[in-house]
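Asks: task: produce atomic coordinates for the following.
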Amino acid sequence: MAGLPLYLFFIIIFNTFHMTVLASRLWSKRSDPTKPTPRGIGLRTMLIAIALIATEMAALNKWNEWNQTASLRSQYLSKSSHHGFWAHGSRGDARMYLEGSDVYSSDTARQREYKDYLRAEAKVALEEAEYHDSLRQKYELAAQSPLRPVAPDPPPPKKPRRPHGLEKSEPDRPIE
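Replies: A predicted model of the protein is given here:
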């Protein structure tokens, strides 16, 4: 009963018990409209109340389980779409890096170094796309059966080292 507030659970049980007692008094063979209703609660009434409360508890437990399953399914589908988005973006980055490496001629050592760096970035971007595609598929399968355990995510691919002289604080510095 983790998803259902405790006070609501007790209210449902209390109402079920009282409705059972009221119904048993109205439908009892002993009750005659001209005579007052009996004061005590009989064994049959108690057993009916217990059976109804047990049925309610089972239904609430099943509802709670379904609610948790739906929540997990939603989380896994969200992660799947997230990784699909990043895979698409990584493929675009790889295209951009490859097009950028074609712009530079290999006249100087610095340009060759930067061209190699851009190709390494394109390779890493394609690896990231494969990484995100594999995670997208993993979470799509997890969404189909959300109660099964899901393996932890593998570490993402590592970025290549920037060439000497290209610092992160100066991304738009022209190449000599």
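Asks: C-alpha from now on. contacts and neighbour counts both.
Replies: Noted.
Asks: so what's the residue count around residue 138?
Replies: 17 (other CA atoms under 10 Å).
Asks: actually residue 60, sorry about that
Replies: By other CA under 10 Å, the residues close to residue 60 number 16.
Asks: name the helices or strands packed onto the lengthiest helix in the chain?
Replies: Among the elements of type helix in the chain, defined by DSSP state H, the one spanning the most residues is helix 43-103. In terms of contacts (3 or more CA pairs under 8 Å, 6 or more residues apart in numbering; DSSP states H and E), helix 43-103 is packed against helix 6-27, helix 109-144.
Asks: so which of those helices is the most surrounded?
Replies: Compared across the helices and strands packed on helix 43-103, helix 109-144 shows the largest average neighbour count, a mean of 19 (mean count of other CA atoms under 10 Å).
Asks: compute the inter-axis angle for it and helix 43-103.
Replies: On the basis of axes from the mean of the first three to the mean of the last three CA atoms, to 10 degrees, helix 109-144 is oriented at 160 degrees to helix 43-103.
Asks: test my guess that residue 13 contacts residue 55.
Replies: No - the pair residue 13 / residue 55 is not scored as a contact, 10.6 Å apart, by CA atoms under 8 Å.
Asks: show the contacting residues for residue 76.
Replies: Under the criterion of CA atoms under 8 Å, 6 or more residues apart in numbering, the neighbours of residue 76 are 139, 140, 142, 143, 146.
Asks: for the comparison step, fold the sequence that follows:
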Amino acid sequence: MIAGLDSSFAVPMAAQADAARAAGVGLWSGYLTSKSNVGIAHPWRQFDFDSARRCGGTPIAYCSGNDDPVACKALAANWSVHLCLDVERGIRGNGWWVQGWLDAAGAGLYGSAPVFIGRRAAFYIFAAYPGNDPRATWPGNEPRPSRPCGWQWQGTHAEFGASVDRGWYDDFFGPD
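Replies: Reported below is the predicted structural model:
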């Protein structure tokens, strides 16, 4: 099980990523876009992901359902990051379009419980905030998918001089 962080505007500098790794964080993830105006507040650049990679794991690159799934897939492959479709109202809400997007991109899926019903993805990241550290990669009261999982269990807060979310992730997301 790997402790992980993700952030938007707070792209980790090398010293922040190194401090996080020294404190037991093995993954730091961000956002990717292939074009402008798709609902992502602050897309990262390739070298931002390279800095995050200093934590040890392969970063997750969250992306928008308003973006081109094929272009996002190509960019994620080029940058060696795990592509993950972020399904939430502030970006693009849950709907009929999700499975087609996942199929075209070969991406993982991020969201709350209803997002996962009947969906096939490369991996799954559950967003739910219980108020304490669950020490688990998936909520015990929800059906667990058979693919790699993660649980973003703490929303925006400050760590390592950055505004981040925190989660637990299966070893799949760790170092090769």
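Asks: how close are the two chains, by TM-score?
Replies: Comparing the two superposed chains by TM-score structural alignment, normalised by the length of structure 1, the resulting TM-score equals 0.18, with 65 aligned residues with a CA RMSD of 6.4 Å.
Asks: circling back to that earlier point, make TSV from the helices and strands packed on helix 43-103 of structure 1 and add distance to residue 68 of structure 1 to it.
Replies: Written out in TSV, the entries for those read as follows (distance: least, CA to CA, whole Å):
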stretch	distance to residue 68 of structure 1
helix 6-27	17
helix 109-144	12
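Asks: and residue 81 of structure 1, which of those is closest to it?
Replies: helix 109-144 (6.8 Å; CA to CA).
Asks: okay, the residue lying closest to residue 25 of structure 2 once chain neighbours are set aside and residue 167 of structure 2: tell me how far apart.
Replies: Counting by CA to CA, 6 or more residues apart in numbering, residue 3 is the residue found nearest to residue 25 of structure 2 once chain neighbours are left out, at 4.9 Å. In this structure, residue 3 of structure 2 lies at 6 Å from residue 167 of structure 2, with CA to CA, to the nearest Å as the measure.
Asks: settle it for me: which of the two has more neighbours?
Replies: With neighbours defined as other CA under 10 Å, residue 3 of structure 2 and residue 167 compare such that residue 167 has more, 29 against 26.
Asks: so which helix or strand takes in that one?
Replies: With secondary structure defined by DSSP states H and E, residue 167 of structure 2 is part of strand 162-169.
Asks: for that strand, packing partners?
Replies: strand 2-6, strand 149-159.
Asks: how about the ones you listed, which one is nearest residue 124 of structure 2?
Replies: For these, proximity to residue 124 of structure 2 was assessed by CA to CA; strand 149-159 is nearest, at 4.8 Å.
Asks: any idea of the angle the closest one forms with strand 2-6?
Replies: For strand 149-159 of structure 2 against strand 2-6, the angle by the same axes, to 10 degrees is 60 degrees.
Asks: strand 149-159 of structure 2 versus strand 162-169: what angle between them?
Replies: On the basis of the same axes, to 10 degrees, strand 149-159 of structure 2 is oriented at 160 degrees to strand 162-169.
Asks: buried residues in strand 149-159 of structure 2, which are they?
Replies: Along strand 149-159 of structure 2, these residues count as buried under the neighbour rule (16 or more other CA atoms under 10 Å): 149, 150, 151, 152, 153, 154, 155.
Asks: okay, those residues in TSV with distance to residue 16 of structure 2 next?
Replies: Compiled in TSV, those are given as follows (distance: CA to CA, whole Å):
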residue	distance to residue 16 of structure 2
149	25
150	22
151	22
152	20
153	21
154	19
155	19
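Asks: tell me which of those is nearest to residue 31 of structure 2?
Replies: Using CA to CA, residue 152 is the member of the buried residues of strand 149-159 of structure 2 that sits closest to residue 31 of structure 2, with 15.0 Å.
Asks: contacts only, for residue 125 of structure 2.
Replies: Contacts for residue 125 of structure 2 were tallied using CA under 8 Å, 6+ apart; they are 108, 109, 110, 111, 149, 150, 151, 152.
Asks: tell me which element it falls in.
Replies: When elements are assigned from DSSP H and E, residue 125 of structure 2 belongs to strand 124-127.
Asks: max-length helix in structure 2?
Replies: Of all the elements of type helix in structure 2, the one with the most residues (DSSP H) is helix 69-79.
Asks: next SSE after that helix?
Replies: Going down the chain from helix 69-79 of structure 2, the next helix or strand is strand 82-86, by DSSP H and E.
Asks: just checking, what packs against that next one?
Replies: Judged by 3+ CA pairs under 8 Å, 6+ apart, strand 82-86 of structure 2 is in contact with strand 60-63, helix 69-79, strand 108-111.
Asks: buried set for the second one?
Replies: Residues of helix 69-79 of structure 2 classed as buried by neighbour count (16+ other CA under 10 Å): 69, 70, 72, 73, 75, 76, 79.
Asks: skipping its backbone neighbours, what lies nearest residue 144 of structure 1 in space?
Replies: Spatially, and ignoring its direct neighbours in sequence, residue 144 of structure 1 is nearest to residue 73 (7.3 Å; CA to CA, 6+ apart).
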